[in-house]
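Engineer: Need coordinates for the below:
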Amino acid sequence: MSTVRTRTTKREAFGSRNVFILSAIGSAVGLGNIWRFPYVAYEGGGGAFLIPYLCALLTAGIPLLFFDYAIGHRFRGSAPLAFRRMHRAAEPLGWWQVLICVIIAVYYAVIVAWAAMYTWFSAQLTWGAGNEEDFFFSEFLQMGDVASGGLSMEFVPQVGVPLLIVWVVTIVIMGLGVKRGIGAVNMVLLPLLTLMFIVLVVQALFLPGAMDGLNAFFTPNWAALADPGVWAAAYGHIFFSLSVAFGIMVTYSSYLKRKTDLTGSGLVVGFANSGFEILAGIGVFAALGFMAQAQAVDVIDVASDGIGLAFVAFPTIVSQAAGGPIIGVLFFGALTFAGLTSMISILEVIVAAIQDKLGWGRVRATLIVTIPLGVISMAFFSTTTALAVLDTADAFVNAFGIMAVALVAVIVVAWMLHKLPVLQEHLNRRSSFRVGLIWKLLVGVLAPVVLGYLLISELITKINTPYGEYPGWFLSIFGWGMVIGLVILAVALSLIPWSGRSHAKDDPEYDDFLTEEKYEPDAETGTIRTTKGAGA
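Structural biologist: Sure, this is the predicted structure:
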């Protein structure tokens, strides 16, 4: 192996395993935990949904979390560099994940901005009683009609100003780096988020009608277990919830020290994320039970998910409940913190990839990445068309971005490159919980089957029924066009030459891994080849 070194700066690292765990949980615990899981569980059979949910967590979520950890930690790089070090032909997979994060970042920021503004609105009940829906769509967003009026790009100040603040705060955090920025922020925000949500749940439980909501949430509908769609919903939610398959956990695990318990950390992250989701379900449905009683309707009539739950249903609850402003501040404050911790993890995938590819320093890479993304975010999502663009981009990037790249990644790594034994060996060399044949079968066989089923189902649905009743030209640009463009651009980015300061053979710490595990990178491609029996 060549001993030539052109770079002596070590890769950034988390201060400790605990900081990594908090950061990984902060990435996993996002908006979907609060506004998506409760409704998915309710629709999927209530208490009975916990069975497919736990099956999905144990057979897909945690195994794929280990899969991402092993790639990032073993190959010591951002998603593109880690996949390149695995095999040169796999590099486009990493860029595909990076580009998915680019799309998510530009619209995720505006939801954080909305939540921040609603934290302020809650203290004053700005929307007024009985006016919550009109206030959000007409007064706050000033939403235009895409179907009849085309793209309306009028600036909305009450969205644009907080969105700008969100980007400034995020840029500062990212510029400070992994240890002083991302790690430090998660050490503060995640405990604060947890405390705020526990207080919110306790308050919600004492609202009149809370028990009706909990009964609706937990009462099992055992017949739902016979519906394949319920199982598909459980697996689909787990894939999105744990931040697997789009570069975040690959990047984060590359910042871990050499001797780190990877599988033990993954178990903590996986179960902590699920614990927060169940806590969110309790709080949300207790509040919805109060809302149903106040309006003299059944819980099913007020139950919803996503933006409708967060920015219409919860403001209604805040307006009607005793101590409503406190509930509102806690709920939207928690939503803001959860969104912010997830957003910085999404941006880190992009920043780390640029650093590795071009050999740039932290601050330079941060500014080159975040300022253009912030400008794009402001241009599209502080306007009257924001919600339609967000809704379409989110639906397509989740269905045909995250699930598609996850499917291709496990097939390529498991069946084309035959790297699961290498990853298994790496996990077992450093972890308290050892993985074996079952893990390889779950990742290499079960995951592709489930992901393939979900992807085909989504494809059929969106072909047969145009999403959201948006016009064809709109879906062609912000839906199908975006999905196809991501793949083409990922291949194009992989063709750009790597900086000499970032190539696999120039990383001393990576070479230490290879020496220890008796693997060697090809001098030209970065491909790993076994030199002595290392368990592969």
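Engineer: use CA for all of it now, contacts and neighbours both
Structural biologist: Fine.
Engineer: list the contacts for Leu99?
Structural biologist: Going by CA atoms under 8 Å, 6 or more residues apart in numbering, Leu99 touches 350, 486, 490.
Engineer: Which neighbouring elements make contact with the strand or helix carrying Leu195?
Structural biologist: Secondary-structure assignment from DSSP states H and E places Leu195 in helix 184-205. Packing partners of helix 184-205 (3 or more CA pairs under 8 Å, 6 or more residues apart in numbering; DSSP states H and E): helix 17-28, helix 262-295, helix 324-358.
Engineer: Quick one, which of those helices gets closest to Glu139.
Structural biologist: Of all those, helix 324-358 sits nearest to Glu139, with 18.6 Å by CA to CA.
Engineer: Give me the contacts around the helix holding Leu195.
Structural biologist: Counting by CA under 8 Å, 6+ apart, residues outside helix 184-205 touching it are 19, 22-23, 26, 173, 210-211, 279-280, 282-284, 286-287, 327, 330-331, 333-334, 337-338, 341.
Engineer: For Ala105, see how far away Gly374 is.
Structural biologist: Separation of Gly374 from Ala105 (CA to CA, to the nearest Å): 9 Å.
Engineer: Ile456 now?
Structural biologist: According to CA to CA, Ile456 stands 26 Å off from Ala105.
Engineer: Compare those two (neighbour count), which wins?
Structural biologist: Ala105 (22 against 13; other CA atoms under 10 Å).
Engineer: Now do the contacts for the more buried one.
Structural biologist: Residues in contact with Ala105 (CA under 8 Å, 6+ apart) are 343, 346-347, 373.
Engineer: one more time with 7 Å, if that's ok
Structural biologist: Going by CA atoms under 7 Å, 6 or more residues apart in numbering, Ala105 touches 343, 346-347.
Engineer: same deal with Thr370?
Structural biologist: Ile171.
Engineer: Would you do the same for the sequence below? I want to compare the two.
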Amino acid sequence: MEEKREQWGSKLGFIIAAIGSAVGLGNIWRFPYIAYTNGGGAFLIPYFFAIFTAGIPLLILEYGLGHKYKGSTPLAISKVRKGWEWVGWWPTINAFIILTYYSMILSWTVNYLKFSFTKAWGNDSNTFFHVDFIKLTKSPFEFGGFITPILIGTILVWLINWFICYKGIKAGIEKANKVLLPTLVVIMIIIAIRAVNLEGATIGLNTLFTPNWSKVMDPKVWIAAYGQVFFSLSLAMGIMITYSSYLPKKTDINNSAFMTAFANCGFEFLSAIAVFSILGFMANLKGVPMNEVVSSGVGLAFVAFPAVFNEMGTLGNILGTLFFICLLFAGLTSSVSLIEAVSAPFIDKFGWARNKVVAGICLIGILIGSLYATGAGLYLLDIIDNFINNYGIVVVGLLEVFLIGWIASPELIREHTNEISYFRVGKWWNICVKFVTPAILIFMLVQSILTEIKTPYGGYELSALFAYGWSIIGFGILLALFISKKKWQNKNIFMEVK
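Structural biologist: Below you'll find the predicted structure:
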């Protein structure tokens, strides 16, 4: 006997969980750098254009799919077109692969949270991170031994994720997000308020927001804007389709999509103000130009910021602790959503119990994640993340809009969401799904492939890019095709279309 499908306790619970998924590490360490390198204030033009022509339309599409067909990604897509089920399994596999390295970054964050009390990274934060902490080897194929603090941190992160997801949608994910997300926002506001009052903060803010209008006509800037919106909203990962499948029948889908997009956007701006104020302080203190202290990703969080906290005295201990709590909470709200996106399809397809599926995913995650707790961990993260984002997620998004825009019909989703929403979306949504978003995604994909041919990613050897990059993409597709050939254990699940 199949269990009744779980539901969110409230629409607010769903919105908070969806925003929690969208607000992740990329908002804090990717957006400020992307904005800075792509025209500063001028970047806001392509950025907002991307939100309205790709971000919100795709959110409405994914929310509508999940809600209309009451299923996880493979189930919802197979209800639209049976032969396309594998397109739902591919993002499921991608989400799990992302989880394996995301847990390592969160492990680093847990360790750095502990370090921040005493500034244990010392005077040379770069050497500490690469040599003393992650013990980076000389090549992606040289693993070295396990690094105990990172391994312990990885296990701890998986246990936290397991505990939250094991308890289910309402009692686990919704409750956790209602605590984590507001706390995260409050901490970031505290950091931003203190940061803008630092000496030199205006140098950073002027650098970030001064418009470079010549960049607006550069196609690469527009690609960067669409890429940022696409990745930061957790699109094409199976998360939003799965989350919306737990919504009650009468839910305002269109309004929910706008709220999620703008809340995520607001947090990105808040993070950018905090990050660049702190980097401006560093540039002023050292008497160097901003481009010498600005960095992105891992370098910003674990090298640049610890160096800044060193210069702040006791304030550095406080801001450092708050910053790493921020990173941890942002990461947890995203990783929890990824686990749900992976577990829900198996529950739907095979009728397995939630507790067993979640436990199984976390156990396998710990085993695979342990590979990142070696001296080659940073190399694996760098290569796999690049290929999953630039090829896996982009192609899945392209297939989604092609399925709804060209094979089925945009009206299939638009009519459904308009029927239950206060705010009705017009034909502009059809145009975005059918023409604008596919064109942008194809352009992004072609550019990525051409760049890869000209200059292989990161200067890595082709053998490493094949072993950890292209092979992961190929593996995801083959496994998706294999699982999609298996029979659905509960035939009645296909009858549950509203």
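Engineer: List the TM-score for the superposed pair.
Structural biologist: Aligned and superposed, the two chains score 0.98 in TM-score terms (TM-score structural alignment, normalised by the length of the second structure); 497 aligned residues with a CA RMSD of 1.1 Å.
Engineer: Ala115 of the first structure: which of the contacts of Ala105 of the first structure is nearest?
Structural biologist: Met343 (13.4 Å).
Engineer: residues in contact with Leu93 of the first structure?
Structural biologist: When contacts are counted by CA under 7 Å, 6+ apart, Leu93 of the first structure touches 80, 405, 409.
Engineer: out of those residues, who has the most neighbours?
Structural biologist: Pro80 (32 neighbours).
Engineer: The aligned residue in the second structure for that residue in helix, strand or coil?
Structural biologist: In the second structure, the residue matched to Pro80 of the first structure (TM-score structural alignment) is Pro74. Three-state assignment for Pro74 of the second structure (DSSP: H, G, I helix; E, B strand; the rest coil): helix.
Engineer: Touching, Pro74 of the second structure and Pro345? I think so.
Structural biologist: Yes - the pair Pro74 of the second structure / Pro345 is scored as a contact, 6.4 Å apart, by CA atoms under 7 Å.
Engineer: how far away is Ser78 of the first structure from Met249 of the first structure?
Structural biologist: Using CA to CA, Ser78 of the first structure is found at 10 Å from Met249 of the first structure.
Engineer: swap in Leu125 of the first structure?
Structural biologist: 39 Å.
Engineer: So which of those two has more stuff around it?
Structural biologist: In terms of neighbours (other CA under 10 Å), Met249 is the more surrounded of Leu125 of the first structure and Met249; the figures are 32 against 19.
Engineer: Could you grab the helix/strand/coil label for the counterpart of that one in the second structure?
Structural biologist: The alignment partner of Met249 of the first structure in the second structure, by TM-score structural alignment, is Met240. Using three-state DSSP, the structure places Met240 of the second structure in helix.
Engineer: Equivalent analysis for the one 10 residues further on, please.
Structural biologist: Secondary structure, three-state DSSP: Lys250 of the second structure is coil.
Engineer: which ones are touching it?
Structural biologist: Ile420.
Engineer: Give the aligned equivalent of it in the first structure.
Structural biologist: In the first structure, Lys250 of the second structure lines up with Lys259, judged by TM-score structural alignment.
Engineer: separation between its match and Trp120 of the first structure?
Structural biologist: In terms of CA to CA, Lys259 of the first structure sits 45 Å off from Trp120 of the first structure.
Engineer: and what of Met153 of the first structure?
Structural biologist: 26 Å.
Engineer: try Tyr470 of the first structure
Structural biologist: Counting by CA to CA, the gap from Tyr470 of the first structure to Trp120 of the first structure is 32 Å.
Engineer: hang on, isn't Phe285 of the first structure packed against Leu214?
Structural biologist: Yes - in terms of CA under 7 Å, Phe285 of the first structure counts as a neighbour of Leu214; the distance is 5.8 Å.
Engineer: of the two, who's got more company?
Structural biologist: Phe285 (30 against 22).
Engineer: just to revisit the earlier point, can you add distance to Val201 of the first structure and give the helices and strands packed on helix 184-205 of the first structure back as JSON lines?
Structural biologist: Shown next, in JSON lines, are these (distance: least, CA to CA, whole Å):
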{"stretch": "helix 17-28", "distance to Val201 of the first structure": "19"}
{"stretch": "helix 262-295", "distance to Val201 of the first structure": "4"}
{"stretch": "helix 324-358", "distance to Val201 of the first structure": "9"}
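Engineer: what's around whatever residue of the first structure lines up with Gly41 of the second structure, how many residues?
Structural biologist: Residue pairing (TM-score structural alignment): Gly41 of the second structure is matched to Gly47 of the first structure. Using other CA under 10 Å, Gly47 of the first structure is surrounded by 17 other residues.
Engineer: what do you get for Pro219 of the second structure?
Structural biologist: Pro219 of the second structure: 12 neighbours (other CA under 10 Å).
Engineer: likewise Arg180 of the first structure?
Structural biologist: Arg180 of the first structure, neighbours per other CA under 10 Å, totals 14.
Engineer: What lines up with it in the second structure?
Structural biologist: Correspondence of Arg180 of the first structure to the second structure, assessed by TM-score structural alignment: Ala171.
Engineer: contacting residues for the aligned partner of Ser382 of the first structure in the second structure?
Structural biologist: By TM-score structural alignment, Ser382 of the first structure lines up with Ala373 in the second structure. By CA under 7 Å, 6+ apart, Ala373 of the second structure lies in contact with 146-147, 150-151.
Engineer: which two of those residues lie the greatest distance from each other?
Structural biologist: The largest separation in the contacts of Ala373 of the second structure, counting by CA to CA, is between Phe146 and Ile150 at 8.2 Å.
Engineer: Looking at these two, which is more packed in?
Structural biologist: With neighbours defined as other CA under 10 Å, Phe146 of the second structure and Ile150 compare such that Ile150 has more, 26 against 18.
Engineer: and that one, that one's in a helix?
Structural biologist: Yes - assigned with three-state DSSP, Ile150 of the second structure falls within a helix.
Engineer: pretty sure it contacts Ser107?
Structural biologist: Yes - between Ile150 of the second structure and Ser107 there is a contact under CA under 7 Å: 5.7 Å.
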